[in-house]
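Asker: can you look at this prediction? I've put the sequence above it.
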Amino acid sequence: MSTTASPTAPERMLVLACGALINELQAVVGTHELDHVDVECLPAKLHNRPSLIAGAVRERIGRKQAEGRSYRRILLGYADCGSAGALDDLCTEFNARAAEGDGPEITRVPGAHCYEFFATASRFAEMSEAEPATFYLTDYLARHFELLVWKGLGIADHPELAEMYFGNYERVVLLTQTPDGDERARVEACARAGAERLGLPLEIVETGYGELETALTEIAAPRRLRQDQVPA
């Protein structure tokens, strides 16, 4: 008597992302009940040296494989992020191997940076055209303004740098992912305090999770494994 392989749980996939996106990724995974998705983050400070991001991604994937934790699909929770195409080159390299049955398929979130994929490309282009001299904040940057902007750019020790960095800006725009509530109020207060330190008006634009959510939910659509494909 012949038997037909029955479908089982969806294959696991990995999101390997910037540490600045951990709250948003966990929220998307929880909201959409993506129980088969593992989220792992690299240090957010890599953005200070974007030429190192692709190498750090490659090293972490290699480490996962050495640990015996392999995935068929990996989503990079990065846009280009100043890597000058290095992340795209890495995806192309891995996907060529995947086509030959060697290693995971890898893709990244579309866009040049997180401001663009949170706002969506078309909306961010409209905002940039309306006022090119805009300093953008995400919720993460707003929460950590003191560390990442004030201290990170050296302004805390050299106040004269504030004018050098921000003298030509006309506004600060908070692209907020946080829904209404106490945490949203805290994020807005942080952004407002940061804008005041820079001597700039603040505008708040609610984006939600934008193309980050779209990319994750699309790639995480369950692909069912046959019983004979399930790892022991």
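Answerer: Perfect, thanks for sending it. Numbering: from 1, shown residues only.
Asker: every contact and neighbour count from this point should use C-alpha atoms.
Answerer: Fine.
Asker: quick one: Cys41 and Glu24 touch, right?
Answerer: No. Using Cα atoms under 8 Å, Cys41 makes no contact with Glu24, being 11.9 Å away.
Asker: touching stretch 210-224 from outside, list them.
Answerer: 7-11, 13, 25, 28, 32, 34, 37, 75, 77, 109-110, 117-120 (Cα atoms under 8 Å, 6 or more residues apart in numbering).
Asker: could you redo the last one with a cut-off of 7 Å?
Answerer: Identification of contacts with stretch 210-224 by Cα atoms under 7 Å, 6 or more residues apart in numbering yields 7-11, 28, 109, 117-120.
Asker: can you tell me the closest non-neighbouring residue to the residue most central in space within the chain?
Answerer: When Cα atoms, centre = their mean is applied to the chain, the residue found nearest the centroid is Gly77 (4.0 Å). Counting by Cα to Cα, 6 or more residues apart in numbering, Ala17 is the residue found nearest to Gly77 once chain neighbours are left out, at 3.8 Å.
Asker: who's in contact with the one you found?
Answerer: 40-42, 76-78.
Asker: still on that earlier bit, ok, so of the contacts of stretch 210-224, who is nearest Ala96?
Answerer: Closest to Ala96 out of the contacts of stretch 210-224 is Val109 (18.8 Å), distances taken as Cα to Cα.
Asker: structure two is appended below for comparative analysis:
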Amino acid sequence: MNGWDHLDLQCLPAIWHNHPERIVPAIEEAVAARRGAYDRIFVVYADCGTGGQLQAACETLGVQMIPGPHCYSFFTGNAAFAEACDTTAFYLTDFLARQFDAFVWRPLGLDRHPQLRDTYFGNYTTLIYLAQTDDPVLTKTAHKIAARMGLAFEHRHTGYGDLAQALATA
């Protein structure tokens, strides 16, 4: 994307968003392992449930990170998300639409205990699909997930929001 061939990307397991206590130690380890090989290191994680610990670790390590409380916010744009945040909405990204069963349905036990659906999602009214891409198949998948959860469906095309700008600036 963008013809950037001067970057290397080190991914951490995305499932760690379900275990944010694993994110900070993994970032610290990744930065320590690569510090000597790079002039700059940029962490492309928002807070992601670390309660500010990731920001503090990045400051201690002397590396930048993308600002924001979570990916839903930086894909939308942090200012726009703060303005339009709906606490009765379940947010879904392209990635999460692809991995919904592995990241949500099975870890919550809903594949084995579907009667728990309303316990988990009963306070939500809408599933808001924050689409980074224009993919009709993913949009249909997101719509099916909303129906499975018993939620109204809303589609918002966000693109990469603040992420694109943060990477371009970094």
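Answerer: Alright, I've got the coordinates. Nothing here was measured: the structure is a model prediction, and the numbers come from that model.
Asker: and the corresponding residue of the first structure for Thr119 of the second structure, how many neighbours?
Answerer: Under the alignment (TM-score structural alignment), Thr119 of the second structure pairs with Met164 in the first structure. Residues near Met164 of the first structure, counting by other Cα atoms under 10 Å, number 10.
Asker: and the most far-flung residue of the second structure relative to its centre, how far from Gly3 of the second structure?
Answerer: Farthest-out residue of the second structure from its mean C-alpha position, per Cα atoms, centre = their mean: Gly36, at 28.4 Å. Computed as Cα to Cα, to the nearest Å, the Gly36 of the second structure to Gly3 of the second structure distance reads 25 Å.
Asker: what's Ala142 of the first structure aligned with over in the second structure?
Answerer: Match for Ala142 of the first structure (TM-score structural alignment): Ala97.
Asker: skip the chain neighbours and tell me the closest residue to that match.
Answerer: Ala142 (5.6 Å).
Asker: counterpart of the one you found in the first structure?
Answerer: Under TM-score structural alignment, Ala142 of the second structure pairs with Ala191 in the first structure.
Asker: which helix or strand contains that match?
Answerer: According to DSSP states H and E, Ala191 of the first structure maps onto helix 182-198.
Asker: quick one: contacts of that helix?
Answerer: Contacts of helix 182-198 of the first structure (Cα under 7 Å, 6+ apart): 139, 142-143, 145, 172, 174, 178, 201-202.
Asker: give me the buried positions along that helix.
Answerer: Using 16 or more other Cα atoms under 10 Å as the test for burial, helix 182-198 of the first structure gives 187-188, 190-195, 198.
Asker: again with stretch 72-80 of the first structure
Answerer: Buried residues in stretch 72-80 of the first structure (16+ other Cα under 10 Å): 73-80.
Asker: likewise stretch 11-22 of the second structure?
Answerer: 17, 20-21.
Asker: that one maps to which residues in the first structure?
Answerer: So stretch 11-22 of the second structure is aligned with residues 41-52, judged by TM-score structural alignment.
Asker: quick one on the thing from earlier: now distance to Gly208 of the first structure too, for the buried residues of helix 182-198 of the first structure, in JSON lines please.
Answerer: Rendered in JSON lines, the data for those read as follows (distance: Cα to Cα, whole Å):
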{"residue": "Val187", "distance to Gly208 of the first structure": "14"}
{"residue": "Glu188", "distance to Gly208 of the first structure": "14"}
{"residue": "Cys190", "distance to Gly208 of the first structure": "18"}
{"residue": "Ala191", "distance to Gly208 of the first structure": "16"}
{"residue": "Arg192", "distance to Gly208 of the first structure": "19"}
{"residue": "Ala193", "distance to Gly208 of the first structure": "22"}
{"residue": "Gly194", "distance to Gly208 of the first structure": "21"}
{"residue": "Ala195", "distance to Gly208 of the first structure": "21"}
{"residue": "Leu198", "distance to Gly208 of the first structure": "25"}
